[in-house]
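In: need a structure here:
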Amino acid sequence: MLRAAAEEAARLKAEQDAKANKLRSVPVPTDQVTVEMNNITRLTEGAKTRQKDLLIRLQETVASKEKDLKDLKEENDLSERGIVKGPKPFRSVTAEKRVLEALKVEIDEAIKSQNEQVRELEGLYKERLEKVSSPTDETNIFYKAKIQELKTEQFQTIKLKLDLISKLDEIKVETEIERKRRIKKASFDNEQDKYLKDRATLNKIKQNTAISSTPLTSKDFDFGQKQSGNIQIIKNVKNVESGYYLVIAVHSNVTKRDDFLRKTVASGQANINFFYDVTTSKYFIYYDKFDNLSQAQKAMISKGSKPYNSEMSMVKIEN
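Out: Okay, here's the model as predicted:
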């Protein structure tokens, strides 16, 4: 009994395999319509391979972009911890973008071509049904299944393409975020370097400038940009506190700034200082700062006749 059951199972499997093989085998053409259907079917097989190869290239591109993004994130994370990675080999972003756009065009053209071939095959199939309408006809059965198979594959191909393009768009957005993060960090580092360099210069001037043996006059000083009599408000100035500053000179030129600092120190003002406004790219030189307006106004009134005070003005910093 077991042997009989096994033989029956084997027979059924053989029948199923035979049917499957028959469905996979292109029927021998019997007329002009089936000749055309046969030719188109062979073309669709080649097109399927081409689409697959193109999508593999697109998948590889996505993987490469993902790795670049991962590396950029890691580079930024390490940079924030003070660890600098070695430079990566140069790659032209413009060239890569051009290659990607060309690949997307190739994929779209391949999909369009395959869709047209499937539509043409389906049209011929319907034309044949008008002549041979039998649902048991092997040719009809084969092409009905083949057309459905091709449509399903095209749906999957288009979905995969859209998923990959969507992934590329996500990577592009995240990469831009990381690039801005890197630029911001670089900008911060540059500002900090500048601040430290400015501090070092100021300290050097204070330490190495002796009191002038000949009293200086206001004519010896270049006060830089003329300031109005109104209180100037500057916001978001780094490395200084909010408050009212009695500014005695404003320069955008570092050499002129340093010359003014030296002459002020030479005139006996050792508390000279300055802050940098990144918005205007100007150095505001001062030696007094107050927390409230009334104190600052009193100090301006009693500024005296020191030569470096001739162009004193008030600046309010709001951080």
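
In: could you use CA atoms for every contact and neighbour count after this?
Out: Will do.

In: name the nearest residue to Tyr125, sequence neighbours excluded.
Out: Computed as CA to CA, 6 or more residues apart in numbering, the closest residue to Tyr125 that is not its neighbour in sequence is Tyr143, at 6.9 Å.

In: which strand or helix spans the one you found?
Out: Element membership of Tyr143, judged by DSSP states H and E, is helix 138-208.

In: quick one: name whatever helix or strand follows that helix.
Out: Using DSSP H and E, the helix or strand that follows helix 138-208 towards the C-terminus is strand 232-235.

In: what's the helix or strand just after that following strand packed up against?
Out: Past strand 232-235, further along toward the C-terminus, the next helix or strand under DSSP H and E is strand 243-251. The contact analysis (3 or more CA pairs under 8 Å, 6 or more residues apart in numbering; DSSP states H and E) places strand 243-251 against helix 254-266, strand 282-290, helix 293-301, strand 313-318.

In: rebuild these as a markdown table, extending it with distance to Glu66 and mean neighbour count.
Out: Shown next, in a markdown table, are these (distance: least, CA to CA, whole Å; neighbours: other CA atoms under 10 Å):
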| stretch | distance to Glu66 | mean neighbour count |
| --- | --- | --- |
| helix 254-266 | 45 | 19 |
| strand 282-290 | 42 | 19 |
| helix 293-301 | 56 | 13 |
| strand 313-318 | 43 | 20 |
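
In: to Lys48, which of these lies closest?
Out: Between Lys48 and these, the shortest gap by CA to CA is with strand 282-290, which sits at 64.9 Å.

In: can you list contacts of the closest one?
Out: 243-253, 257, 261, 269, 271-277, 296 (CA atoms under 8 Å, 6 or more residues apart in numbering).

In: next, the second sequence, to be compared with the first:
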Amino acid sequence: MAAERAAQLEAEEQARLAAEQAAQLEAEEQARLAAEQAAQLEAEEQARLAAEQAAQANLEIAQKDDLAKSMYALTEETKEDKAKQEELLIRLNEVLIIKEKDLKDLKEENDLSEQGIYLEPKPFKSITAENRAMEAIKSELEATINKRNQTISELENLYNQRIKKGSNRNDATSQYYLETIQNLKAEQVESERMRASIVSTLETVKVATEVERKRRIKRALYDNEKDRFNKDMAALERIKKNTPLSPVPLSIEDFNFGEEQSGNVQILKGVQNVDNGYYMIIAVHENINDRDEFLEKVVASGQSDVNFFFDVNSSKYYIYYQKFDYVEEAMRALDSKGNKPYNEKMSVVKIED
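Out: So this is what the prediction gives:
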């Protein structure tokens, strides 16, 4: 029992000593942190006082005489213009970032489409307002840069006047403004460089975007033309398959030939899905229903080889059933067209690239 009691007392003593030691260390750490904080505050205060003293000294130097005071006012004006200048450069660069992103997205969409990978197209942005805002920023930036350059020029003129009136080039005020003018000019050179770089890149992006927009439009037109062609051929096949021969001969009056054609050989360019050559046109229609009605009557008359092509430039359908490689062959066919009613208004159209 005595031994256990002694061990317990010893453990309690060790715990007490450890607690006292921990408390001592904690008090020392707090004292160290407090001393460091006090030293930091003192250093900051000294730095603030030094800065204030330096600023006061510079203010006295900068406003030593009347000309210097005028120069000081111009210097303060350049600071305001610099802030505005920098803000406008940032805004113009933000426009550039947006336009570069739009170009990247449009190019990716076009590239993937050409690889057969469909990407949901982003709607065309109305860039009129966007470009108007961009031009406003460019105009305001140019005006601000010009104004600041003018202010710096006025500052330099006052500096030269002060020297001509006898001020020492090497006194503190002259040296202060000489350095100020040099720094301001360097800032303007950099601002001009940045503006020129952004504007140049914007122009490059504009040209590239126009290329991609035309590329997208061309692709969309191609897709639309392909879809229209497939529908047209399906309609022609349906008419040929489902139209029975007429039990009685049809007359010229039964046919609506559509648009009157010239007696001369007409030349069409850019027609899709047909080969170059001379086509014996028997009717021209803009309306699909009129086209199909004419086709049905031609098929009902026994001419099952009838066909047609679409001229995207005029949005008209040209119906034919004969095609030749040479004009002489076409003209002979025109002369020997016979008395079939659907040949009454036959004309020759040349398809070329």
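
In: save the helices and strands packed on strand 243-251 of structure 1 as JSON lines, and put in distance to Asn203 of structure 1 too.
Out: Supplementary listing: those in JSON lines, determined by distance: least, CA to CA, whole Å:
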{"stretch": "helix 254-266", "distance to Asn203 of structure 1": "11"}
{"stretch": "strand 282-290", "distance to Asn203 of structure 1": "14"}
{"stretch": "helix 293-301", "distance to Asn203 of structure 1": "25"}
{"stretch": "strand 313-318", "distance to Asn203 of structure 1": "23"}
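
In: for the ones you listed, which one sits closest to Ala47 of structure 1?
Out: Comparing those by their distance to Ala47 of structure 1 (CA to CA), the top pick is strand 282-290, with 65.1 Å.

In: now the residue nearest the centre of structure 2: closest residue in space that isn't a chain neighbour?
Out: Geometric centre of structure 2, nearest residue: Lys99, 3.2 Å, by CA atoms, centre = their mean. Computed as CA to CA, 6+ apart, the closest residue to Lys99 of structure 2 that is not its neighbour in sequence is Val205, at 7.1 Å.

In: to which residue of structure 1 is that neighbour aligned?
Out: Under the alignment (TM-score structural alignment), Val205 of structure 2 pairs with Ile171 in structure 1.

In: is there a neighbour count for its match? I'd like the number.
Out: Other residues within reach of Ile171 of structure 1, judged by other CA atoms under 10 Å, total 19.

In: quick one: residues contacting it.
Out: By CA under 8 Å, 6+ apart, the residues touching Ile171 of structure 1 are 65-66, 69.

In: re the thing from before, please pull up the equivalent of the residue nearest to Tyr125 of structure 1 in structure 2.
Out: With TM-score structural alignment as the criterion, Tyr143 of structure 1 pairs with Tyr177.

In: you'd agree its match is up against Tyr159?
Out: Yes. Counting by CA atoms under 8 Å, Tyr159 is a contact partner of Tyr177 of structure 2 at 7.2 Å.

In: okay, and the closest residue to Lys138 of structure 2 other than its chain neighbours sits in which element?
Out: The spatially closest residue to Lys138 of structure 2, leaving aside those adjacent along the chain, is Leu92, at 7.2 Å (CA to CA, 6+ apart). With elements delineated by DSSP H and E, Leu92 of structure 2 resides in helix 66-114, which encompasses its position.

In: by how much does the following helix or strand past that helix deviate from structure 1 on average?
Out: On the C-terminal side of helix 66-114 of structure 2, the closest following helix or strand by DSSP H and E is helix 127-164. Superposing on structure 1 places helix 127-164 of structure 2 at an average distance of 1.9 Å from its equivalents, by mean CA distance after the TM-score superposition for structure 1.

In: quick check: angle from helix 127-164 of structure 2 to helix 172-242?
Out: Using axes from the mean of the first three to the mean of the last three CA atoms, to 10 degrees, one finds that helix 127-164 of structure 2 and helix 172-242 are set 170 degrees apart in direction.

In: what span of structure 1 lines up against helix 127-164 of structure 2?
Out: Counting by TM-score structural alignment, helix 127-164 of structure 2 lines up with residues 93-130 of structure 1.

In: quick one: buried residues of the matching stretch?
Out: Across stretch 93-130 of structure 1, burial judged by 16 or more other CA atoms under 10 Å covers 100, 103-104, 106-108, 110-111, 114-115, 117-118, 121-122, 124-125, 128.

In: what do you get for stretch 63-80 of structure 2?
Out: For stretch 63-80 of structure 2, by 16+ other CA under 10 Å, it's 63, 68-69, 71-72, 74-75, 78.

In: where in structure 1 does that stretch fall?
Out: Taking TM-score structural alignment as the measure, structure 1 aligns residues 29-46 with stretch 63-80 of structure 2.

In: what does stretch 274-290 of structure 2 give?
Out: For stretch 274-290 of structure 2, the aligned range in structure 1 is residues 240-256, judged by TM-score structural alignment.
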